[in-house]
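Engineer: Structure for the following, please:
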Amino acid sequence: MFPYILRRVATGVILAVLVTFITFWLLSFSFDGVVSNILGPAASTEAVVALKGQMGLDRPFLVQYFDWFFGMFRGDFGVSYFTSEPVAEAVMARLGVTLSIVFVALALTIVVSVALGVLAASRAGAVDRLAQGVSLLGLLLPNLLIAIFLVVVLAINLRLLPATGFVPFSESPSGWAASITIPVIVLVINGISNMASQIRGTMIGELRKDYVRTLRTRGVPTWSIVYKHALRNASAPALVVMSLEFLSMLGGTLIIENVFALPGFGVFAFNSAIQGDIPSILGITVFSVLLVVGVNLLTDLINGWLNPKARIH
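Structural biologist: Model prediction:
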């Protein structure tokens, strides 16, 4: 297992290097535009050339890239062109906001989706139709529409929750919970629509297998068959869906954070891309790749723990 972990970590580092190299190469075509954004639309050509030289953006492409690359391995991701904030600190602060929302949303999504999926697979009829209806509702309604509806009802009409803003957990746990409740609900509704149907389909396949019929003939209780045997064997594909849903939620926070004015990773990435903030874009790229690799690695490890046949040596 340990050599496998080392290989996956090495793969993640190589992938991060390749992605950042391509990203840096693509950004190199817009260096003049980045400098113009910093100086403003009225800047003269001479001013653009002068600032470009001061920032070192007139050096050869490979020299610039490897200068940034070796700095990254020392933990120096550079400084934002527009806020003068160290990129690593900026990314970690925003990522903490986003992950606090995504982790809560994912945990609730898993609990509700597993419950709906298992009930729908093991009990045909009204329960199955209800579970499929909930999944279909989440697919039909876009996140933006759900977010606006919840803000109008819960924040404006009922005044139960704040419409915008974020309160750090360290400042006020109750304020933090209130500030993330509506964003979490939006992500959970969308997540259930994707995950519950997948778990239902996987569980139906497991409950039709020969070992389930054998357990039934031996008088094993239905709850034990469903939860101790079928659900465990269905965990591998379910874990893949969960990991994909986690990454999907990370992408979905871009809209959520903009709607609710949350200082998260998605808004930071969007603003950095619009401004052409090269150090921030590169830092965001590295952290995103490593996050994806880490989630996939954790999924494989959990799968190996739940399913001995899938264990990796």
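
Engineer: From now on I want contacts and neighbour counts done on CA atoms only, so please keep to that.
Structural biologist: Noted.

Engineer: hey, where'd the helices end up in the stretch 101-250 of the chain?
Structural biologist: When assigned using DSSP state H, counting those that start in this stretch, the helices of the stretch 101-250 of the chain occupy the ranges 126-140, 143-150, 173-207, 210-217, 222-224, 231-233, 235-259.

Engineer: among these, which is the most enclosed?
Structural biologist: Greatest average neighbour count among the helices of the stretch 101-250 of the chain goes to helix 173-207 (a mean of 22), per mean count of other C-alpha atoms under 10 Å.

Engineer: Let's compare: structure for the following, please.
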Amino acid sequence: MLRLFLHRLAVSVPLLVLVSAVTFILQALIPGDPARTLLGVNASQEQYLELRQALNLDAPFLTRYWDYLSGVLQGNLGESIFTSIPVITSVLQRLPVTLTLMAGSAILAAAIGIVLGVWSATRGRAVSKAVDALSMVGFALPNFWLGLVLVSIFAISLPIFPATGFTSFDDDPAAWLMCLVLPWAALALHGIAAIGKVTRDSMKTTLDMDYIRTLRAAGVKRRSLVWKHALKNSGVPVLTMTGLTMIHFLSGTVLVENVFALPGLGTLAVNSINNHDTPVTQGVVLTFTVLVIVVNLAVDMAYTVLNPKVRLS
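Structural biologist: Next comes the predicted model:
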């Protein structure tokens, strides 16, 4: 297992370098100039050139990228062009909000999706068709649109939850939970649909296997047969889909955080892109990439628990 972990970790290093290079190139291609944005339209040409030199924007592209990469290898992600706050500080301040949003949505999606999938696999065609319909709706509805609908219904028409904003758990746990219910729901629907469908299909295949018939003939109770034996042996595709769903949630947080005005990495990314704040954009993208790597590593480690053949290979 340790060898598998180290191998996956080593493969991830070139990915981080590639992502940083692509992000740097795309950021350079975006129309606009950070120096002009900082100074405004009334600044003189001399002020403009001085600021570009101070920000190292007049250096060749490859030189700027190498300077940035050298700093990253030393643990320095640079400073924001606009606020002069270290990028690592901004990322660490906002990371807990994004992780809370992603983790809560993943737990909600996995719990409801697995229950729906098992239920539809054991309760007949009517329930199975209902899960298919839910899957189609979940795949079709964009999470930002669903967020706006939820705000319109449950924050404006029925003022149950706050429409926007975020309260820290340390300040008020109840308010913290209330401000996250709608974002969790908006982000989780796609995951519920995907996990529910995969669980249903995998469970149906497992329940038709010979060893399940043998256990049933031996008098094993239905609840134990379904939840202990069949679900465990259906776990690999369900785990795969859960991991893919969590990665999908990372991109979804960018939109959902902006809809609900949550101070996470998603809103930080949008603001930095609009302001051409390249160091902050790079820091957010690298953080998202690291989170994707961590999710994939966690899924790989979980595979070894569900399927010993992976560990032996």
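
Engineer: After superposition, what is the TM-score?
Structural biologist: Overlay of the two chains. TM-score (TM-score structural alignment, normalised by the length of structure 1): 0.92; 313 aligned residues with a C-alpha RMSD of 2.1 Å.

Engineer: Nearest to K52 of structure 1 among the helices of the stretch 101-250 of structure 1 would be which one?
Structural biologist: helix 235-259 (30.9 Å; C-alpha to C-alpha).

Engineer: got the buried residues for stretch 272-280 of structure 1?
Structural biologist: Buried residues in stretch 272-280 of structure 1, counting neighbours by 16 or more other C-alpha atoms under 10 Å, are found at 272, 275-280.

Engineer: Now, those residues that are in helices?
Structural biologist: Among the buried residues of stretch 272-280 of structure 1, the ones falling in helices (DSSP state H) are 272, 275, 278-280.

Engineer: Which one of these is nearest to G251 of structure 1?
Structural biologist: Nearest to G251 of structure 1, judged by C-alpha to C-alpha, of those is S272 at 15.5 Å.

Engineer: Quick one: map that closest one onto structure 2.
Structural biologist: S272 of structure 1 maps onto S272 of structure 2 when the alignment is built from TM-score structural alignment.

Engineer: ok, that match touching V280?
Structural biologist: Yes. Counting by C-alpha atoms under 8 Å, V280 is a contact partner of S272 of structure 2 at 6.1 Å.

Engineer: Once you drop chain neighbours, what's closest to the match of S272 of structure 1?
Structural biologist: With sequence-adjacent residues excluded and distances taken as C-alpha to C-alpha, 6 or more residues apart in numbering, S272 of structure 2 is closest to T281, at 5.6 Å.

Engineer: Just the residues contacting stretch 95-109 of structure 2, thanks.
Structural biologist: Outside stretch 95-109 of structure 2, the residues within contact range by C-alpha atoms under 8 Å, 6 or more residues apart in numbering are 180, 183-185, 187-189, 191-192, 195, 242, 245-246, 249-250, 253, 262-266.

Engineer: in that stretch, what counts as buried?
Structural biologist: 95, 97-99, 101-102, 104-109.

Engineer: Dump the helices of the stretch 101-250 of structure 1 to a markdown table, plus distance to G117 of structure 1.
Structural biologist: Listed next are those as a markdown table, based on distance: least, C-alpha to C-alpha, whole Å:
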| stretch | distance to G117 of structure 1 |
| --- | --- |
| helix 126-140 | 7 |
| helix 143-150 | 22 |
| helix 173-207 | 4 |
| helix 210-217 | 18 |
| helix 222-224 | 14 |
| helix 231-233 | 10 |
| helix 235-259 | 10 |
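
Engineer: Looking at those, which is nearest to G40 of structure 1?
Structural biologist: helix 235-259 (24.8 Å).

Engineer: tell me the angle the closest one makes with helix 143-150.
Structural biologist: 60 degrees (axes from the mean of the first three to the mean of the last three C-alpha atoms, to 10 degrees).

Engineer: and helix 235-259 of structure 1, what does it pack onto?
Structural biologist: Here helix 235-259 of structure 1 touches helix 87-122, helix 143-150, helix 173-207, helix 265-275, helix 278-306, going by 3 or more C-alpha pairs under 8 Å, 6 or more residues apart in numbering; DSSP states H and E.

Engineer: Residue in structure 1 paired with K221 of structure 2?
Structural biologist: Looks like K221 of structure 2 aligns to P221 there (TM-score structural alignment).

Engineer: Settle this for me: G243 of structure 2 is touching L297, isn't it.
Structural biologist: No. Using C-alpha under 8 Å, G243 of structure 2 is not in contact with L297, being 9.7 Å away.

Engineer: which parts of the helix or strand where V11 of structure 2 lies are buried?
Structural biologist: For V11 of structure 2, the host element (DSSP states H and E) is helix 2-29. Applying a neighbour-count criterion of 16+ other C-alpha under 10 Å, one finds 4, 8, 12, 16, 20-21, 23-24, 27 buried in helix 2-29 of structure 2.
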